[in-house]
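Peer 1: Got a predicted model here, sequence first, then my questions.
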Amino acid sequence: MDPLTTTAAAGMRSRLETLDLLANNLANVSSPGFKADREAYSLYMAEESLLASEEGGIPQTSAPVIETHHTDYGQGLLTSTGNSTDLALSGTGFFQVDGPNGTLLTRNGRLQVTRDGRLTTMDGYALSTVEPRRIRLNPEAPFSVDPDGTVRQDGAAMGRLKLVNLGSKAQAARREGLYFSLDARGVQGLTEARAEVRQGSLEASNYSASEAAVKLVGVLRQFEALQRASQLGAEMSRRAVEEVARVTA
């Protein structure tokens, strides 16, 4: 395969991978606390091609690939809901949650009070507290949450929500829903967050439908251009074969 076709094919593949990220971002535009994924590009060259080039062979073609994708933790717009069970974080940080397989982090503050008085996410995961004792509320009575995360009911402090920041080298993995998980080292590296809790509000997704529309148009145009380049490479190869094979008088 000629270099032009190889490069164009690799570019089309990277555009398809970008489309997958875009589709997931777009599907979560209305999800509270959602953090968008962004792509990072690099150039790939097989080890064999790299060695051949270094040993004086024909320079090999490098192919564009999505080297990795990263999560954009930028804050979304805070919108008032008036619901006491809706909490939003203003500033950098996460709610720490007791997941089924360990610690989870989330910015989704849409909560519920269960019949037994536990303050949990809509998936039933209890919110971690600074104190070892978890919060127990009267589900029939109102409660309030201070900016530092202290939950109060009937004037008494029932516990303080654990708000955390990722460590400088922590790698959070996205999990089903609006959660992130950490390995044991990442959990140990969590630090206390200075974010403020806003009761009666929710944080919107930091990805908008308008941004998705602009990105989608760009991806489609790039894919079409790469497809035309691939077709041009194939046509050039065909003509080269036909011209070489032609017998002249």
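Peer 2: Thanks, I have it.
Peer 1: okay, CA-based contacts and neighbour counts for the rest of this
Peer 2: Noted.
Peer 1: residues in contact with residue 136?
Peer 2: Residue 136 sits next to 116, 117, 118, 119, 158 when contact means Cα atoms under 8 Å, 6 or more residues apart in numbering.
Peer 1: ok, now with 10 Å
Peer 2: 113, 114, 116, 117, 118, 119, 151, 153, 158, 159 (Cα atoms under 10 Å, 6 or more residues apart in numbering).
Peer 1: Is it correct that the fourth one is in contact with residue 143?
Peer 2: Think residue 117. No - Residue 117 is beyond contact range of residue 143, at 11.3 Å (criterion: Cα atoms under 10 Å).
Peer 1: returning to what we had before: narrow the contacts of residue 136 to those that are buried.
Peer 2: 113, 114, 118, 119, 151, 158, 159 (16 or more other Cα atoms under 10 Å).
Peer 1: Counting by contacts, list what the helix ranked longest in the chain packs against.
Peer 2: Under DSSP state H, the helix in the chain containing the largest number of residues is helix 209-245. Applying 3 or more Cα pairs under 10 Å, 6 or more residues apart in numbering; DSSP states H and E, one finds that helix 209-245 contacts helix 3-27.
Peer 1: Could you pull out the buried residues of the helix it packs on?
Peer 2: So helix 3-27, judged by 16+ other Cα under 10 Å, has buried residues 4-15, 18-19, 21-22, 25-26.
Peer 1: ok and that helix relative to helix 209-245, angle-wise?
Peer 2: Here helix 3-27 runs at an angle of 160 degrees relative to helix 209-245 (axes from the mean of the first three to the mean of the last three Cα atoms, to 10 degrees).
Peer 1: Just the helices from the chain, written as ranges.
Peer 2: 3-27, 47-54, 184-188, 209-245.
Peer 1: Reformat those as JSON lines; add distance to residue 100.
Peer 2: Listed next are those as JSON lines, based on distance: least, Cα to Cα, whole Å:
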{"stretch": "helix 3-27", "distance to residue 100": "24"}
{"stretch": "helix 47-54", "distance to residue 100": "42"}
{"stretch": "helix 184-188", "distance to residue 100": "15"}
{"stretch": "helix 209-245", "distance to residue 100": "32"}
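Peer 1: okay, now the one to match up with it:
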Amino acid sequence: MQPSLYVSLSGQMALMRRMETLAHNVANVNTAGFRAEEIKFEELISQKTDAPTAFVSGGSTFISRQAGDLIRTENPLDVAVTGDAWLSIQGPNGRAYTRDGRMTMTPEGELRTLTGYQILDVGGAPIQLDPTGGTPGIARDGTLTQGGVQRGALGLFTIPEQANLTRFENSGVIPDMAAEPALDFNRVGIMQGFMEQANVNPVSEISRLIQIQRSFDSVSNSITQAEQTLGNAIKTLGETS
């Protein structure tokens, strides 16, 4: 096969993968705290032809840490995290971290996510409130009070910039490096009565989807033309031999 066909196929596979990530982002545009998935491609050089040939790699995905917009909900059990920090929750296989701060309180007074996971304090313990203590107040540093009495604190954590993030369900992540308790509440904090939207711009993502679809079609046409050229060449050689 001609090197140009391999190059075109590698480009087509890369475009297909990018379309899949964009479609996933658009599907979660209304998911609170969702972090968009991006993809990074690299150029691979093959020396197996007379001249070095550049191919597109399969690409490596990563989760964007860009913050989403905050909206006021007035729900005292909704919190938004400001700055580059995360809430900690107890997943089925250990700790996970999320920017979706919408919470519920069980009849026993335990704070959980809307999907039922325990919300943890800075020491990794579930947070227990007084079920008869009324609406909790939540300070910027995560401190929880009921009737002027401190009942605990939401754990707020920072994840190293170099850590790779694996998605946990829709809005959570699991890092491959240990998260650290947040210490500087001038840079990060909690806002009660707010929630964070997905960091996805639907107009931009759909525009990118359209552009990539056009590029995909263009590459497909190039492959078809290359195959026709190769077929014609073989036919001509066959007729002259």
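Peer 2: Sure, I can see it. All of these numbers come straight from a predicted model, not from anything done at the bench.
Peer 1: still on that earlier bit, strands - which of the contacts of residue 136 of the first structure land there?
Peer 2: Mapping the contacts of residue 136 of the first structure onto strands (DSSP state E) picks out 113, 119, 151, 153, 158, 159.
Peer 1: Between residue 117 and residue 143 of the first structure, which contacts overlap?
Peer 2: residue 137.
Peer 1: The second structure: matching residues for the longest helix of the first structure?
Peer 2: Residue correspondence for helix 209-245 of the first structure in the second structure, counting by TM-score structural alignment: residues 202-238.
Peer 1: Give me the mean deviation of the matching stretch from the first structure.
Peer 2: On superposition with the first structure, the mean distance recorded for stretch 202-238 of the second structure (mean Cα distance after the TM-score superposition for the first structure) is 1.0 Å.
Peer 1: Return the set of buried residues in that stretch.
Peer 2: 202, 205, 209, 212, 213, 216, 219, 220, 222, 223, 226.
Peer 1: Would you mind measuring from residue 14 of the first structure to residue 128 of the first structure?
Peer 2: According to Cα to Cα, to the nearest Å, residue 14 of the first structure stands 40 Å off from residue 128 of the first structure.
Peer 1: cool, and residue 15 of the first structure?
Peer 2: For residue 15 of the first structure, the distance to residue 128 of the first structure - Cα to Cα - is 40 Å.
Peer 1: give the contact list for residue 71 of the second structure.
Peer 2: Residue 71 of the second structure neighbours (Cα under 10 Å, 6+ apart): 80, 193, 194, 195, 196, 197.
Peer 1: Kindly recompute the last result at 6 Å.
Peer 2: 194, 195 (Cα atoms under 6 Å, 6 or more residues apart in numbering).
Peer 1: Show me what it lines up with in the first structure.
Peer 2: Using TM-score structural alignment, residue 71 of the second structure sits opposite residue 79 in the first structure.
Peer 1: Check residue 156 of the second structure too.
Peer 2: So, by TM-score structural alignment, residue 156 of the second structure is matched to residue 163.
Peer 1: how many other residues sit next to its match?
Peer 2: Neighbourhood size, residue 163 of the first structure [other Cα atoms under 10 Å]: 28.
Peer 1: Surely it is in contact with residue 95?
Peer 2: Yes - counting by Cα atoms under 6 Å, residue 163 of the first structure touches residue 95, with 5.0 Å between them.
Peer 1: Give me the aligned partner of residue 98 of the second structure over in the first structure.
Peer 2: Aligned partner of residue 98 of the second structure by TM-score structural alignment: residue 106.
Peer 1: Can you tell me the closest non-neighbouring residue to residue 185 of the second structure?
Peer 2: residue 141 (6.2 Å; Cα to Cα, 6 or more residues apart in numbering).
Peer 1: what does residue 3 of the second structure align to in the first structure?
Peer 2: So, by TM-score structural alignment, residue 3 of the second structure is matched to residue 3.
Peer 1: hmm, back to that, tell me the two of the ones in strands among the contacts of residue 136 of the first structure that are most distant?
Peer 2: 113 and 159 (14.3 Å; Cα to Cα).
Peer 1: could I get the buried residues of stretch 202-238 of the second structure as JSON lines with distance to residue 33 of the second structure?
Peer 2: Listed next are these as JSON lines, based on distance: Cα to Cα, whole Å:
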{"residue": "202", "distance to residue 33 of the second structure": "15"}
{"residue": "205", "distance to residue 33 of the second structure": "17"}
{"residue": "209", "distance to residue 33 of the second structure": "22"}
{"residue": "212", "distance to residue 33 of the second structure": "26"}
{"residue": "213", "distance to residue 33 of the second structure": "28"}
{"residue": "216", "distance to residue 33 of the second structure": "31"}
{"residue": "219", "distance to residue 33 of the second structure": "36"}
{"residue": "220", "distance to residue 33 of the second structure": "37"}
{"residue": "222", "distance to residue 33 of the second structure": "41"}
{"residue": "223", "distance to residue 33 of the second structure": "41"}
{"residue": "226", "distance to residue 33 of the second structure": "45"}
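Peer 1: ok so, going back, nearest to residue 39 of the first structure among the ones in strands among the contacts of residue 136 of the first structure?
Peer 2: residue 119 (35.6 Å).
Peer 1: Mind telling me what that closest one corresponds to in the second structure?
Peer 2: Using TM-score structural alignment, residue 119 of the first structure lines up with residue 111 in the second structure.
Peer 1: okay but its match is in contact with residue 105, surely?
Peer 2: Yes - with contact defined as Cα under 6 Å, residue 111 of the second structure counts as touching residue 105 (4.7 Å).
Peer 1: For residue 45 of the second structure, give me its contacts.
Peer 2: 53, 54.
Peer 1: Distance check, it against residue 53 of the second structure.
Peer 2: Taking Cα to Cα, one finds residue 45 of the second structure at 6 Å from residue 53 of the second structure.
Peer 1: ok, residue 198 of the first structure to residue 185 of the first structure distance?
Peer 2: For residue 198 of the first structure relative to residue 185 of the first structure (Cα to Cα), the value is 30 Å.
Peer 1: Pick out whichever of those two has more residues nearby.
Peer 2: residue 198 (23 against 12).
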